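J.: predicted model and sequence below, questions to follow.
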Amino acid sequence: MTRQRPYPSDLSDACWELTGPALTARRAERRGKGPDIGHPPQHDLRRIMDAIPYADRTGIPWRYLPHDFAPWETVYGYLAAWQKDGLLDQLNGVLRQLVPQAEGRDAEPSACVLDTQRVKTSPNAPATGQGIDAGKKIAGRKRHIGVGTLGLLLAVRATAASVSDNAGGIHLLSRIATANPQVTKAWTDSGYHTKAIDHGARPGIDVEVVRRDPAAKGFKVIPRRWVAEPTFGWLMHHRRLARDYETHPHRSEAIIRLAMIDPISRRLTRESTLN
């Protein structure tokens, strides 16, 4: 479906060819189950997919979606279903493998970088899902990410800001070891201590802490660890991620996975990334 005046966040035909088949197959599968069995879809799936990046890019509340999209309840319902089914994680993984393949490299990474980002939350986030990071003096949530050497997402965990890097790192290492058994090396900062290092050793991941040179002054690129910084930069292009607006942490993880699908798709289709 082509609109005469598409929004800048709308998927191009080339990007839809990458993401559409998986989403279409998932909807066809769901039509055979539950109360909607036998009923034709009421809304165009591509327009539903366009609506989610629109809200993500602009940062608007779901209820403020323009009326030329499907009803916001429908759009949010699809996002919730895709998150619950793990579809966004699967789609992210499939697209991520295509990037190194297109560059003549192995599809699966052999090393990763772990890092965290603290963000403030909106008033609608329950107090039980928030916390205070004593070191950074930030009240809100913390995003724990694991990325490959190309900066593409391998695992993500959203927690209260009070959760330690160590605890988040243990979760990431478990996820990465299960989904990406080829990974044997992980670089981290000094927030990851003995427990994370010992946990990574169990599935054969050598966790190395890369420390900043104490003699260095001003901004210095830290070897290995810098790979995660462009990833956080890509996320900050999405206004919904400039602050954590989601009620539940697992929905925050879904928005992050969705945000990462955008630069991957554009990289594969050689389209410029929106700012």
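T.: That came through, no problem.
J.: hey, let's count contacts and neighbours off CA atoms from now on
T.: Fine.
J.: ok but Thr116 is inside a strand, no?
T.: Yes: under DSSP: H, G, I helix; E, B strand; the rest coil, Thr116 sits within a strand.
J.: quick one: contacts for it?
T.: Counting by Cα atoms under 8 Å, 6 or more residues apart in numbering, Thr116 touches 142-145, 165.
J.: one more pass at 10 Å, please.
T.: For Thr116, the contacting residues are 142-146, 156-158, 161, 164-165, 168-169, 188-189, 191, 228-229, 232, by Cα atoms under 10 Å, 6 or more residues apart in numbering.
J.: how close does it get to Arg239?
T.: 18 Å (Cα to Cα, to the nearest Å).
J.: tell me where the stretch 151-275 of the chain has helices.
T.: 165-179, 194-201, 228-236, 249-269 (DSSP state H, counting those that start in this stretch).
J.: who's in contact with the third one?
T.: Spelled out, it's helix 228-236. 57, 112-117, 143, 145-153, 188, 241-243, 255-260, 262-263, 273-275.
J.: if we use 8 Å, what do you get?
T.: Contacts of helix 228-236 (Cα under 8 Å, 6+ apart): 113-115, 117, 147, 151-153, 241-242, 256, 259-260, 263.
J.: what does stretch 87-98 give?
T.: Residues contacting stretch 87-98 (Cα under 8 Å, 6+ apart): 18-19, 22, 82-83, 107-108, 152-154, 254, 257-258, 260-261, 264-265, 268.
J.: hang on, the earlier thing: can you select the buried ones from the contacts of Thr116 in ChimeraX?
T.: Buried residues among the contacts of Thr116 (16 or more other Cα atoms under 10 Å), as a ChimeraX selection:
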select :142,143,144,145,146,156,157,158,161,164,165,168,169,188,189,228,232
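J.: still on that earlier bit, redo the helices of the stretch 151-275 of the chain as a markdown table? Include distance to Pro41.
T.: Formatted as a markdown table, the helices of the stretch 151-275 of the chain follow (distance: least, Cα to Cα, whole Å):
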| stretch | distance to Pro41 |
| --- | --- |
| helix 165-179 | 33 |
| helix 194-201 | 45 |
| helix 228-236 | 32 |
| helix 249-269 | 23 |
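J.: out of the ones you listed, which is closest to Arg31?
T.: Closest approach to Arg31 among those is made by helix 249-269 (22.5 Å; Cα to Cα).
J.: okay, now the one to match up with it:
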Amino acid sequence: MSIEYPSSLSDDQWRLLRRLIPPAKLRGRKRIDRRQIVDAILYWCRTGCQWRLLPDCFPNWNTVYGVYRAWRIDGTWQRIHDRLREKVRRKEGRKPTPTAAIIDSQSIRSAEGGELRGYDAAKRITGRKRHILVDTLGLVMVVVVHSADLQDYEGAHLVLENIRQKFRRLRVIFADSIYGRADLPEFLKQWYRVILQTVKRPVEAEGFVVLPKRWIVERTFAWLGKFRRLSKDYERLTQNSETVIRIAMIQFMLNRLEK
């Protein structure tokens, strides 16, 4: 029995995605339709249900989770995410990698305990921080999930340590004023040849103000908020937390490519 949900892949999306996933093993048990497995993972991410509560129309939850975990460990989710980001950028008339980016973090409550939890005194939240670097289209370039008690300018080092290898064209990063502390701009300029430009809130402004460039990363957090699995941090491992964000963006980018 096959039931289509709003999160299910269309035929065009599946044709695009199946080229990016590892081929199924020829030996062993009877092969299960990979499309059904991917649909189950997207359903899990969109609805926020537990693995054991996947509807019966999907393959056994243990099989679905096994594929999800294997693809996390071997880097498949990361590769799919990066390839789709490049495709979206090309569709928008951009180069595959950007020259400008925006960085920010989001403190989120942790529901399951697990590793790397802390208290963010500014937000009064016990949990973790989702630290992301996005391009000017709002597409995620790098995501790192760490303890909420880590300051933004400290967590930025975890986000930016690999940009030299993956994003050689990157020249400027826009950020909140807190990223200007602890000599972070000087460090980036010396070791990464990247300018960190802080976007400050106008002194005379009152209430909500749309700040140049910084609104782009806030919009990305709003996109992620549409996925119920991301309403809190339900994962025990931060690697799983990062993978859920990539899966959410994969579904978002597939929808964008189909338009």
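T.: Looks like it came in fine. Just so it is clear, the structure is predicted and the values come from calculations on it, not from any experiment.
J.: right, and the helices of the stretch 151-275 of structure 1 - which one's nearest Phe69 of structure 1?
T.: Per Cα to Cα, nearest to Phe69 of structure 1 of these: helix 249-269, 18.0 Å.
J.: show me the contacts for Ala110 of structure 2.
T.: Quick fix: residue 110 of structure 2 reads Ser, not Ala. 117, 126-128, 232-235.
J.: rerun that using 7 Å as the cut-off
T.: 126-128, 232-234 (Cα atoms under 7 Å, 6 or more residues apart in numbering).
J.: could you see which of those carry over to structure 1?
T.: Contacts retained in structure 1 from those (both residues aligned by TM-score structural alignment, their matches' Cα atoms under 7 Å), given in the numbering of the listed structure: 127-128, 232-234.
J.: who wins on neighbours among these?
T.: Within those, neighbour counts (other Cα atoms under 10 Å) peak at Arg128, which reaches 28 neighbours.
J.: need the three-state assignment for that residue.
T.: Taking three-state DSSP, the label given to Arg128 of structure 2 is strand.
J.: do you know how far the counterpart of it in structure 1 is from Val119 of structure 1?
T.: Aligned by TM-score structural alignment, Arg128 of structure 2 pairs with Arg141 of structure 1. Per Cα to Cα, Arg141 of structure 1 is found 6 Å from Val119 of structure 1.
J.: try Tyr64 of structure 1
T.: For Tyr64 of structure 1 relative to Val119 of structure 1 (Cα to Cα), the value is 23 Å.
J.: higher neighbour count, the two?
T.: Legend: neighbour count by other Cα under 10 Å for Tyr64 of structure 1 and Val119, higher for Val119 (18 against 11).
J.: you'd agree the more buried one is up against Arg240?
T.: No: assessed by Cα atoms under 7 Å, Val119 of structure 1 is found out of contact with Arg240, at 11.3 Å.
J.: now the strands for structure 1?
T.: With strands called from DSSP state E, structure 1 shows them at 111-120, 131-133, 138-148, 153-160, 185-188, 206-209.
J.: save the ones you listed as JSON lines, and put in distance to Asn92 of structure 1 too.
T.: Formatted as JSON lines, the strands of structure 1 follow (distance: least, Cα to Cα, whole Å):
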{"stretch": "strand 111-120", "distance to Asn92 of structure 1": "16"}
{"stretch": "strand 131-133", "distance to Asn92 of structure 1": "29"}
{"stretch": "strand 138-148", "distance to Asn92 of structure 1": "12"}
{"stretch": "strand 153-160", "distance to Asn92 of structure 1": "8"}
{"stretch": "strand 185-188", "distance to Asn92 of structure 1": "20"}
{"stretch": "strand 206-209", "distance to Asn92 of structure 1": "24"}
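J.: list the contacts for Trp72 of structure 1?
T.: Contacts of Trp72 of structure 1 (Cα under 7 Å, 6+ apart): 62-63, 65.
J.: and these, which is closest to Thr184 of structure 1?
T.: Trp62 (40.7 Å).
J.: who are the contact partners of the aligned partner of that closest one in structure 2?
T.: Matched across to structure 2, Trp62 of structure 1 falls on Trp51, judged by TM-score structural alignment. Trp51 of structure 2 sits next to Trp61 when contact means Cα under 7 Å, 6+ apart.
J.: again with Glu208 of structure 1
T.: Counting by Cα under 7 Å, 6+ apart, the residues that Glu208 of structure 1 touches are 186-188.
J.: go with 10 Å
T.: Applying Cα under 10 Å, 6+ apart, the residues near Glu208 of structure 1 are 113, 185-190, 192-193, 197, 200.
J.: do Ile103 of structure 2 as well
T.: Per Cα under 10 Å, 6+ apart, neighbours of Ile103 of structure 2: 131-135, 140-143, 152, 156, 159-160, 173-176, 179, 196, 213-214, 216-218.
J.: same deal with Arg267 of structure 1?
T.: Arg267 of structure 1 touches 15, 98-99, 102, 261, 273, counting by Cα under 10 Å, 6+ apart.
J.: which residues touch the equivalent of Gly93 of structure 2 over in structure 1?
T.: Matched across to structure 1, Gly93 of structure 2 falls on Gly104, judged by TM-score structural alignment. Contacts were defined as Cα under 10 Å, 6+ apart; by that measure Gly104 of structure 1 touches Leu98.
J.: ok, now how distant is Gly104 of structure 1 from Asn92 of structure 1?
T.: 19 Å.
J.: ok, now Asp13 of structure 1?
T.: Asp13 of structure 1 is 18 Å from Asn92 of structure 1, by Cα to Cα.
J.: contacting residues for the residue lying closest to Ile3 of structure 2 once chain neighbours are set aside?
T.: Among residues not flanking Ile3 of structure 2 along the chain, Cys57 sits closest, at 6.5 Å (Cα to Cα, 6 or more residues apart in numbering). Contacts for Cys57 of structure 2 (Cα under 10 Å, 6+ apart) come out as 1-4, 36, 40.
J.: tell me which of the residues you listed you also see in structure 1.
T.: Of the contacts of Cys57 of structure 2, the ones still in contact in structure 1 (both residues aligned by TM-score structural alignment, their matches' Cα atoms under 10 Å) are 36, 40.
J.: can you redo the contacts of Cys57 of structure 2 as CSV with neighbour count and distance to Val209 of structure 2?
T.: Listed next are those as CSV, based on neighbours: other Cα atoms under 10 Å; distance: Cα to Cα, whole Å:
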residue, neighbour count, distance to Val209 of structure 2
Met1, 5, 50
Ser2, 8, 47
Ile3, 10, 44
Glu4, 10, 41
Gln36, 18, 44
Ala40, 26, 40
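J.: JSON lines for the contacts of Cys57 of structure 2, including distance to Ala122 of structure 2?
T.: Listed next are the contacts of Cys57 of structure 2 as JSON lines, based on distance: Cα to Cα, whole Å:
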{"residue": "Met1", "distance to Ala122 of structure 2": "49"}
{"residue": "Ser2", "distance to Ala122 of structure 2": "47"}
{"residue": "Ile3", "distance to Ala122 of structure 2": "45"}
{"residue": "Glu4", "distance to Ala122 of structure 2": "43"}
{"residue": "Gln36", "distance to Ala122 of structure 2": "43"}
{"residue": "Ala40", "distance to Ala122 of structure 2": "37"}
